[in-house]
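Peer 1: following is a predicted model, sequence given first.
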Amino acid sequence: MTDPHDTEEPRQGFAEPYVIVSSDCHAGLPTEEYRPYLDARFHRDFDEFLGGRERRREEMTRLGIRNEAFADRWFSDNEEGLRGGWDPARRLKELDGDGVAAEVVFPDADAVDSRTAAPFGVGLGLSGDQDPELGMAGAQAHNRWLADFVSGNPERHCGVALLPVTGEVDRVVAEIHRAKESGLGALMIPSMWVDKAPYHDRRYDPVWAAAAACAMPVLTHSGAAPRDEYGDHLGIYVSEVTWWPARPLWFLLWSGVFERHPGLRFGVAESGCWWLPNLLWFMDRLYLGAHGGKKLSPFAELKRPPHEYLDRQIFVCATNTKRRELAQRYEIGVDNILWGSDFPHPEGTWPDTRGWLARTFHDIPVAETRRMLGLAAAEVFGFDTTKLAPLARRIGPTPADLGQDPDQRAVEASWARSREAGRHWLTGHDFPTLGVTP
């Protein structure tokens, strides 16, 4: 893990624009336009899927997930920009306007009406109970289109292939290699396996090995949840929706997946990172022999404490990162927090990303800001920052644009106590105060 404090900001140049890499953006065709990318034998099933869209939309409205008045205003106010969800030229214009040099591209451009859902619902709602044949067919249709979509400017886009990992292992591994060869750079697996084997099962080892060999990070993303359990109580869904994509992390960690596959990188997207410090504290203490865990058998699958796996292999695409989360960055690890704009979703920072960055990062050290806003993500997803630098000099905001103080020594000093405490359960320092307003 790179220590941002090893590099003096004056040497980099305070006026140098940020190379911003959004670790969480979205793209997808209007659903009916996926037909040419879908194997012909599934066209009849696809017609049935399209026929049920209105019913699904009505159900979303009934459950309170869809706000009719907000939806009408959102589409009216942002009609042209939203075309960037599938129009490459328009997308580049919107990214440039946000100051974003590169992006990681997940499915489902439309998060309001779901009119860009991949065939058979295998986008952000991808779940382990998906019909194996239809699930793989829908995933491959999206992956084929996405490979075409990112091919025009590959230095700016890392396409995330959909991977219904609970299916037949040989087919899943074959799709990893096919996706890699087509130009895609990461893999999204279901957050939920429902009635299939959990991710601690050794049947998935060939999948993790293939992802590591292809240098394709594996991610979960918020979206899937057991909505049928919540009834009309939307607050239950909102309270849990970011828990489900985080859950695979501890299944993989405690079962030794990261130990057996040290080249595997795993990330949790659009679930924030507010939950990670307490989880890491709890897991480390268990492993290191805290009083409450002494009656348990040793954790034989692990050869090192959980925080070492986090720093070596795990990251969080902390979309729309909050001030409270930034205050916890020394517990999480600065390099483990990858910022994302969530373009073009309304819960993200677009189309006011520049203003949002200024309100959020104005008092964060510039060296750390560079890591969280782009350099750490570039390393995880394989972006070439030398190719992005000329573009960033044209479109990227500078530290001054974010209201950051040229006197970086004073800024560093203001965070010294929190940085020194770090992971306080390891350093022995007192638990640090947050130091910022939420």
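Peer 2: Thanks, I have the structure now. Numbers count the residues shown, from 1 in each chain.

Peer 1: CA atoms for contacts and neighbours, from now on please.
Peer 2: Fine.

Peer 1: now stretch 45-55: buried residues?
Peer 2: 46, 53 (16 or more other Cα atoms under 10 Å).

Peer 1: what lies in contact with that stretch?
Peer 2: For stretch 45-55, contacts defined as Cα atoms under 8 Å, 6 or more residues apart in numbering pick out 31-32, 35, 119-120.

Peer 1: how about stretch 212-230?
Peer 2: Under the contact criterion Cα under 8 Å, 6+ apart, stretch 212-230 has outside partners 124-127, 176-177, 180, 185-192, 211, 236-237, 240-242, 244-246, 261, 263-271, 380-381.

Peer 1: now the helices for the stretch 301-438 of the chain?
Peer 2: Ranges of helices within the stretch 301-438 of the chain are 306-313, 323-327, 329-332, 353-361, 366-370, 376-381, 385-395, 408-414, 416-421, 424-427, based on DSSP state H, counting those that start in this stretch.

Peer 1: ok, longest helix in the chain?
Peer 2: When the chain is scanned for its longest helix (criterion: DSSP state H), the result is helix 132-151.

Peer 1: quick one: D430 from R419, how far?
Peer 2: According to Cα to Cα, to the nearest Å, D430 stands 12 Å off from R419.

Peer 1: so those two - more neighbours on which side?
Peer 2: Shown here are D430 and R419; by other Cα atoms under 10 Å, R419 has more neighbours (18 against 14).

Peer 1: comparison target below:
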Amino acid sequence: MPDMPEPYLIVSSDCHAGPPTEQYRPYLESRFHREFDDFLSERDARREAMTRLGVRNEAFAARWFADNEEGLRGGWDSAQRDKELDGDGVAAEVIFPDADAVDSGTAAPFGVGLGLSGDQDPELGMAGARAHNRWLAEFCAREPQRRCGVALLPVTGDVAEVVAEIRRAKETGLGALMIPAMWDDKAPYHDRRYDPVWAEAEALRMPVVTHSGAAPRHEYGDHLGIYVSEVTWWPARPLWFLLWSGVFERFPGLRFGVAESGCWWLPNLLWFMDRLYLGAHGGKKLSPFAELTQPPSAYLDRNVFICATNTKRRELAQRYEIGIDNILWGSDFPHPEGTWPRTREWLRDTFHDIPVSEARRMLGLAALDVFGFDADALRPVAARIGPRPQELGQPEDQSAVEASWARARETGRHWLTGHDFPYVGRETAT
């Protein structure tokens, strides 16, 4: 292929940044400093609870921090961060909160980081979000071409205040919005009270994203397996609330994403929702879906993307059902469950037999479109640090690779194309 020698322009759709929690103080309005001091004083108790529940493994934590002390500073140190991303071959990134996913040492004020949920005190929640957003805007401004900051948005609060924060985030250079995956006792996302929020996000071209982390942990007791079985379900749940209530119909330019929840769950969900809409036998007794004018898969392709962190080969085997442009790879830097600091090795193990043209979309080009990165500004960065297809084990002659996936590509969404159950290719178990 003519473009084989060109390096990949890689965008991580899921990275994390945030300073040590106490350093948020200058970014927080002074009237909240007393509450912030109380929040800081409770850190040890929170850490002990995490250890007791098994969410924190003390032996692993000690090894992780000892082995990666220098690199972990990239969670808030701009120069160190660039060094780590360069080493991974990542030209640009989308930045979520909470750099430290082991000890929660960089937690955003009042628990509004990855634990953002509808159960926070509305006033404190918005104050903590604004503090993080101020810090993040400064951080992204140091490398604006390479960083898209995701503003925290406690959307279940006062709508006028939420809309004002969207505008302020945009004015300060942030590029996307993270909303709670859970709304607790607040209005669900099918409620029309949120329409001004969706309208503002659409108008300003700021994608709205949920991220894994929040879950009803009080229900799980000491049974960590329950938490890990459900933690990726909660951020996906808003997707069908928005879709079936017609939000994507009313706001066709709104982009909505689900981050760090994989994409393994999407093919069967999409098959099920399309069949319901198209009048499958099991759904005939239900009322018509008046809010929709297209099958759910059409809204998925137009409005939805999945920040499929640490994408697995099993998920890549289903990419023709999910939609190649709907899968946005992420490294999860600097979290230990991600691919850093061995991203190049991971990419080779995962993408070696994926067609180069498709890998380019999932590893970066689709994210450029969703998050509005300047491709021209990033090409010199990619030329300097990006891995080439040969480094990922992808042969220069792509004809055999393309042929090996021809049947799966033709089958696509089998419930729409009329083909038999999809052919899933090779080596899909890992």
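Peer 2: Right, received. Where do you want to start? In this text the structure is predicted, and so the values were computed from the model without any measurement.

Peer 1: switch the helices of the stretch 301-438 of the first structure over to a markdown table; also include distance to F49 of the first structure.
Peer 2: Listed next are the helices of the stretch 301-438 of the first structure as a markdown table, based on distance: least, Cα to Cα, whole Å:
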| stretch | distance to F49 of the first structure |
| --- | --- |
| helix 306-313 | 38 |
| helix 323-327 | 40 |
| helix 329-332 | 42 |
| helix 353-361 | 35 |
| helix 366-370 | 44 |
| helix 376-381 | 33 |
| helix 385-395 | 40 |
| helix 408-414 | 55 |
| helix 416-421 | 52 |
| helix 424-427 | 51 |
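
Peer 1: whereabouts in the second structure does stretch 36-46 of the first structure align?
Peer 2: Mapping stretch 36-46 of the first structure onto the second structure (TM-score structural alignment) gives residues 26-36.

Peer 1: measure the matching stretch end to end?
Peer 2: 11 Å.

Peer 1: how about stretch 144-157 of the first structure?
Peer 2: 15 Å.

Peer 1: coming back round to it: sitting in helices, which of the contacts of stretch 212-230 of the first structure do you find?
Peer 2: Using DSSP H, these in helices are 176-177, 180, 211, 236-237, 240, 244-246, 380-381.

Peer 1: V104 of the first structure: which of those is nearest?
Peer 2: V104 of the first structure lies nearest to F381 out of these, by Cα to Cα, at 7.9 Å.

Peer 1: and that closest one, what's its match in the second structure?
Peer 2: So F381 of the first structure corresponds to F371, using TM-score structural alignment.

Peer 1: count of residues packed around that match?
Peer 2: 20.

Peer 1: cool, and P5 of the second structure?
Peer 2: Around P5 of the second structure there are 12 residues (other Cα under 10 Å).

Peer 1: surely it is within a strand?
Peer 2: No. Assessed with DSSP: H, G, I helix; E, B strand; the rest coil, P5 of the second structure is coil; it does not lie in a strand.

Peer 1: does it really touch P389, like I thought?
Peer 2: Yes. P5 of the second structure is within contact range of P389, at 7.2 Å (criterion: Cα atoms under 8 Å).

Peer 1: ok, back up a step: are any of the contacts of stretch 212-230 of the first structure buried, and if so which?
Peer 2: Of the contacts of stretch 212-230 of the first structure, these count as buried by 16+ other Cα under 10 Å: 124-127, 176-177, 180, 185-192, 211, 237, 241-242, 244-246, 261, 263-271, 380-381.

Peer 1: aligned to G262 of the second structure, what sits in the first structure?
Peer 2: Per TM-score structural alignment, G262 of the second structure is aligned with G272.

Peer 1: ditto for G115 of the second structure
Peer 2: Structural correspondence for G115 of the second structure with respect to the first structure (TM-score structural alignment): G125.
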